[in-house]
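> Quick one, fold the following:
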Amino acid sequence: MLEKLSIRNIVLIDKLDLSFERGLCVLTGETGAGKSILLDSLALALGVRADAGLVRAGTDQGSVTAEFSLIPSHPVFSSLGDIDVEPGEPLILRRMLGSDGRSRASINDQAVSAGLLRNVGETLVEIHGQNAERGLLDARGHRALLDQYARLEKEVIVVGRHYETLQKANEKLERAVREIEQARVDEEYLRHIVEELSELAPEEGEEEALAVHRSNLMHAEKIAEALRDAEKALTEHGGVENRIRSATRAVERVIEKASGKLDPVLESLERAAIEMAEAQGVINSVAGDLDMDPVGLEVVEERLFALRAAARKHKCEVSALPKLLESFVARLKAVEEGDREIESLRAAAAEARKKYVAAASALSQKRKAAALDMDRAVMAELEPLKLGAATFTTDVSELPDENWGSHGFDKVAFLISTNPGSAAGPLIKIASGGELSRFMLALKVVLAQAGSAPTLIFDEVDRGVGGATADAVGDRLRRLAEDLQVLVVTHSPQVAAAGEAHWNIRKSEVNNATVTSVDRLDQEERTEEIARMLSGASITEEARAAALSLIEG
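Next up, the predicted model:
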């Protein structure tokens, strides 16, 4: 439960320290005294979005600290992660808010994110105010409220996972259908390209080899002429070979007289003769190997130009043509085998739908069972609230396929009938102002009892009711407070009289500044405050007597 609340520099509050207790805690005060400031301050400590406008004018920073006492088994202790908090020890939530809008959050003086603070706060306090009432009236939120009542969070998560799988399967199927349809539109073109490139049959590295061969063919005539000139130079006018032989004979005639000095000369001439013979042989061999066929050059150029034309057509390099052919063949194969792939994807989507429908149906059955139980619980609350002739029904119906979602396929709506025999309809259309407040209280009580928060706050839940009905509201809140800590902000003297502890919120001038203060009332002060609520500004003895009667009653 909420034990302490400390507020510094928040709107009209300069410094405020409050201690709360179990049971029904009542907060009263004149309109504009600052009751909403108190609730906004607590909400800040619980992790709601920070607003720089909450910081008191003339100050740089405001802060709110809320201290809670919890049983060791409370689920909040298992959600604190790395925070060093022992189960059962006090939990202190603190929020610091600067005038620039920046905020810092901590739990037991350990820095945490605003998101973690909010998650923790939601397990500690439930605030049922005017915003919550509007949520109860909005049918779009009724399904979530029923799931909360029935504690179906795990089942909803399972359905959500199956829905995500179904969505992905459907998207994959739709994408494949679009692709195959587009591919079929292009099928004739694909076949033409595959036939064209298959006939061309490009090979890797072919362009380079053809370019070299073409260059050789184009220069073959000049090479042959050069070889002829070389051979002519070696053979005309008797040839170099004959000259070498003549030189050799000349040396041989005198070699015996040279005492071996001419031996190297003779050896050199012999080597020269051999080299010349080899040179002539190589010239003849190369000349014989030359491809002088102009038709061959034409064939090579035609092949090379065909490859380059295909590359230009497909806007790629010649070297990329083999891979391009492979890709077109694969696309054509996909078209030809597309029906099998589509059938496979369609079967996967059908299986995903089957699992989703099974999980959603199981969730729907649990919702319908919970709806009956919730209806009985709400109906039990209506009699004490002077609505015994009214009926409350939680309608669970199936949505059309296009509206299915991660939450399942149920539409949930809270319907009421205020008179026997009249048709049930939405809350906001059927109930009058006073009836609506009581229906809201009945719903809030039932939903609150299904929650895990040990502290409930009701903001003006008695709005629009009075007399015996207000008595009934106060009595119901007091009975609810037997199991939970309940804080109620009220303008009703009957509700205020039902409280076990009473605080008065008032606004005053201090040092030329307006401040809000909160005072714990003793028995005499409490009687005086309820008398004020009964009679207005001028408190009469009759009002005091009536106040005392309400308290004792």
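> make it CA atoms for all contacts and neighbour counts henceforth
OK.
> Leu210 and Leu304 touch, don't they?
Yes. Counting by Cα atoms under 8 Å, Leu210 touches Leu304, with 6.4 Å between them.
> Give me the more crowded residue out of these two.
Under the criterion of other Cα atoms under 10 Å, the comparison of Leu210 against Leu304 puts Leu304 first, with 19 against 15.
> Please look at the more buried one and Ala211 and confirm they touch.
Yes. Using Cα under 8 Å, Leu304 is in contact with Ala211, at 7.4 Å.
> distance between the helix or strand hosting Ser327 and the chain's centre?
Using DSSP states H and E, Ser327 falls within helix 321-382. Averaging C-alpha positions (Cα atoms, centre = their mean, to the nearest Å) puts helix 321-382 20 Å from its chain's average.
> Hey, what's the angle from the very next helix or strand once past it to helix 321-382? Just curious.
Beyond helix 321-382 on the C-terminal side, the first helix or strand identified by DSSP H and E is strand 391-398. Angle, strand 391-398 to helix 321-382, by axes from the mean of the first three to the mean of the last three Cα atoms, to 10 degrees: 160 degrees.
> can you list the residues that contact strand 391-398?
Identification of contacts with strand 391-398 by Cα atoms under 8 Å, 6 or more residues apart in numbering yields 367-368, 371-372, 374-375, 378-379, 409-418, 424.
> What is the next helix or strand after it packed up against?
Sequence-wise, the next helix or strand downstream of strand 391-398 (DSSP H and E) is strand 410-417. Packing contacts for strand 410-417, counted by 3 or more Cα pairs under 8 Å, 6 or more residues apart in numbering; DSSP states H and E, involve helix 142-150, strand 391-398, strand 425-426, helix 427-430.
> Would you mark the buried spots in strand 410-417?
Within strand 410-417, the residues scored as buried using 16 or more other Cα atoms under 10 Å are Asp410, Lys411, Val412, Ala413, Phe414, Leu415, Ile416, Ser417.
> And this one, please, so the two structures can be compared:
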Amino acid sequence: MLAQLTITNFAIVKFLELDLQSGMTCITGETGAGKSIAIDALGLCLGERAEASMVRPGCDKTEISARFLLSGNPAARGWLTSNELAGDEPDECIVRRVVSAEGRSRSYINGVPVPLAQLKSLGQWLVNVHGQHAHQLLLRPDYQLSLLDAYAGHTLLLDEVRQHYQLWRQLQNELARLRAEQQQREARRQLLEYQVQELDEFALQPGEFEAIEEEHQRLANGTELLQECGSCIDLLYENDDTTIAGLLQTAVNKAESLVGMDNRLTPVLDMLNEALIRVEESHSELRGYLDRLELDPELFNELEARLSRAISLARKHHVKPAELATHHQSLAEELARIGSDEARLENMQVELDAARSAFMTSADALSQSRQRHAEALCGKVSESMRELAMPQGHFVIEVAPDRSQNLSPLGIDRIEFMVTTNPGQPLQPLGKVVSGGELSRISLALVVITAQRMATPTLIFDEVDVGISGPTAAVVGRLLRQLGESTQVLVVTHLPQVAGNGHQHMVVSKHTDGQTTETHMQPLAQQDRLQELARLLGGDHITDNTLANARELLAQ
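Predicted structure coming up:
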């Protein structure tokens, strides 16, 4: 439940801190005092749209925070845990919203910055607001369906139907795509079959082009390699006149003599010996290479032909020759996917029929649940209508399954709220029969009845009693008080019969000094509450009679 609401610089509120209790809390005040301002601030705190005009004139920001107690609210606790936003106190949650004078806003849950979507998602488990125009929603089939589902509480059935529907629609979309692409896919398949067959016949392997290119380069320069290797061998070791090895050996001999005269030249001798060893090794390597070097004209021609074919195919496929093998593999994989899509297309109708059948089975079960709960809800609403000054009122919910047309994530049902308020009058759709006052009373009855079965721990009724007066107002007050016995209820009202039923009472007042305006809200003690009820009954002129009527309301 909502335990505390703190508002700073919001509209005409400079600072307001409310400590709230369980049960039914009534909020009253003079017209224009801003009775709904705390409700508006709470809505902003829980994710409603922010505007710069919400910031009190002359201030740089507005800040609203709400503290909720979560004992008895496993849904909210589970949401916080799954989103890793649980605070240090597991039975408490603090939500905060800051809006700048430029209209930018920041949101926090238990001190952690969060996107606005998360704030809204959490809010649905904390507070449910019913505004003064909520009864107009009652004429909409989707709202009628949501009320019936809220009363029935068959969340698991709804989730099951939604999942089956989404799978069925996903398969429908996939089938439509495969069919639409079938002609294009066939043309692509024919091209790919030709291309892949051509590349299969050539069968270039990964890395093969580079190896062919390297071998071709070697064979193309074979004669020059023979000549230059022979010349290098002669220079190193095998020339009849002068060789590098011979010159180095002479230098080694001289260095040995020098070391005998001065051993500080030993490093020079070592380097010359090392150079001589390197020359001998180089000669040996070159001699071995020359002995193994073979010039094979036939192999050269084969390599040249394969190299030319690879370059030609690469140009044809608009890739580099070194990428041809990878491109071949890519085309083969695409061809396999097209074959897989065709096989998928052949088998999809069976899968689609199975998905539709599963959806229909779940939707039928949901429809039966709706029909059972609709019957129970109709009896309760009809009884409430009679209590709310419609003695001949009769309320019926028509649940009409339509297995051919009305398929949706919510099932197969078309819902119609039917009502009659006068003897002999047939049942007709709600919007064609009732007046505005009757509609608001029926809406209120439905909200109170369904709210008793909902998990939201805090319910807010913002002037939902507009158009109600006299004995009917007293019944509304008793209904709301009864709801407050099990749920925290906040009621913004102008009716003394409703306000008198509250467990707590708060009054809103507006003050101005001619320059600025401030709204205040404060809880009322018993004597102050008596005065406020008397004001609601008789206006500003309070008499002994209005005080007596106020006492009677409180006594009831």
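> returning to what we had before: would a markdown table of the helices and strands packed on strand 410-417 of the first structure with mean neighbour count and distance to Asp263 of the first structure be doable?
Formatted as a markdown table, those follow (neighbours: other Cα atoms under 10 Å; distance: least, Cα to Cα, whole Å):
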| stretch | mean neighbour count | distance to Asp263 of the first structure |
| --- | --- | --- |
| helix 142-150 | 19 | 118 |
| strand 391-398 | 18 | 119 |
| strand 425-426 | 16 | 131 |
| helix 427-430 | 17 | 132 |
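> okay if I get those as JSON lines plus distance to Glu482 of the first structure?
As requested, those are arranged in JSON lines below (distance: least, Cα to Cα, whole Å):
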{"stretch": "helix 142-150", "distance to Glu482 of the first structure": "20"}
{"stretch": "strand 391-398", "distance to Glu482 of the first structure": "25"}
{"stretch": "strand 425-426", "distance to Glu482 of the first structure": "32"}
{"stretch": "helix 427-430", "distance to Glu482 of the first structure": "29"}
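> Relative to Ala472 of the first structure, which of those is closest?
strand 391-398 (17.9 Å; Cα to Cα).
> Does Asn173 of the second structure belong to a helix, a strand or coil?
Under DSSP: H, G, I helix; E, B strand; the rest coil, Asn173 of the second structure falls in the helix class.
> That one corresponds to which position in the first structure?
Under the alignment (TM-score structural alignment), Asn173 of the second structure maps onto Glu171 of the first structure.
> where does its match sit relative to Gly338 of the first structure, distance-wise?
16 Å (Cα to Cα, to the nearest Å).
> in the stretch 101-250 of the second structure, which spans are strands?
Along the stretch 101-250 of the second structure, the stretches classed as strands by DSSP state E, counting those that start in this stretch are 105-109, 112-114, 127-130.
> In TSV: these, plus distance to Val252 of the second structure and mean neighbour count.
TSV is the format used below for these (distance: least, Cα to Cα, whole Å; neighbours: other Cα atoms under 10 Å):
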stretch	distance to Val252 of the second structure	mean neighbour count
strand 105-109	86	20
strand 112-114	81	14
strand 127-130	100	18
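> neighbour count winner among Glu171 and Gly338 of the first structure?
Ranked by neighbour count (other Cα under 10 Å), Glu171 of the first structure and Gly338 place Gly338 first, with 20 against 14.
> Point out the other helices and strands that the helix holding Ser327 of the first structure packs with.
Short answer (3+ Cα pairs under 8 Å, 6+ apart): helix 321-382 of the first structure packs on helix 142-150, helix 153-185, helix 187-200, strand 391-398, helix 433-450.
> Check how far that helix sits from its aligned residues in the second structure, on average.
Taking mean Cα distance after the TM-score superposition for the first structure, the mean distance separating helix 321-382 of the first structure from the aligned residues in the second structure is 4.5 Å.
> ok, His373 of the second structure touching Tyr151?
Yes. With contact defined as Cα under 8 Å, His373 of the second structure reaches Tyr151; the gap is 7.5 Å.
> Tell me how many other residues crowd the closest residue in space to Ala546 of the first structure that isn't next to it in sequence.
In space, and not counting its chain neighbours, Ala546 of the first structure is closest to Ala531: 7.1 Å by Cα to Cα, 6 or more residues apart in numbering. When counting by other Cα under 10 Å, one arrives at 25 neighbours for Ala531 of the first structure.
> Glu552 of the second structure too?
For Glu552 of the second structure, using other Cα under 10 Å, the count is 12.
> Same check on Glu160 of the second structure?
Neighbour count of Glu160 of the second structure, defined by other Cα under 10 Å: 18.
> again, but for the one 5 residues further on
Residues lying near Tyr165 of the second structure (other Cα under 10 Å) number 24.
> who's in contact with it?
Contact analysis of Tyr165 of the second structure by Cα under 8 Å, 6+ apart lists Ala355, Arg356, Phe359, Ser408, Pro409.
> Against Leu171 of the second structure, how distant is it?
Taken as Cα to Cα, the span from Tyr165 of the second structure to Leu171 of the second structure is 10 Å.
> show me where the stretch 201-350 of the first structure has helices.
206-218, 220-235, 239-254, 263-289, 294-313, 321-382 (DSSP state H, counting those that start in this stretch).
> and of those, who's closest to Ser63 of the first structure?
helix 321-382 (38.9 Å).
> how deep is the nearest residue to Val329 of the first structure once chain neighbours are set aside tucked in, by neighbour count?
Counting by Cα to Cα, 6+ apart, Val329 of the first structure lies nearest to Val194, which is 6.2 Å off, once chain neighbours are set aside. Residues lying near Val194 of the first structure (other Cα under 10 Å) number 22.
> List the residues that contact whatever residue of the first structure lines up with Leu537 of the second structure.
Matched by TM-score structural alignment, Leu537 of the second structure corresponds to Leu534 in the first structure. Contacts for Leu534 of the first structure (Cα under 8 Å, 6+ apart) come out as Pro493, Ala543, Ala547.
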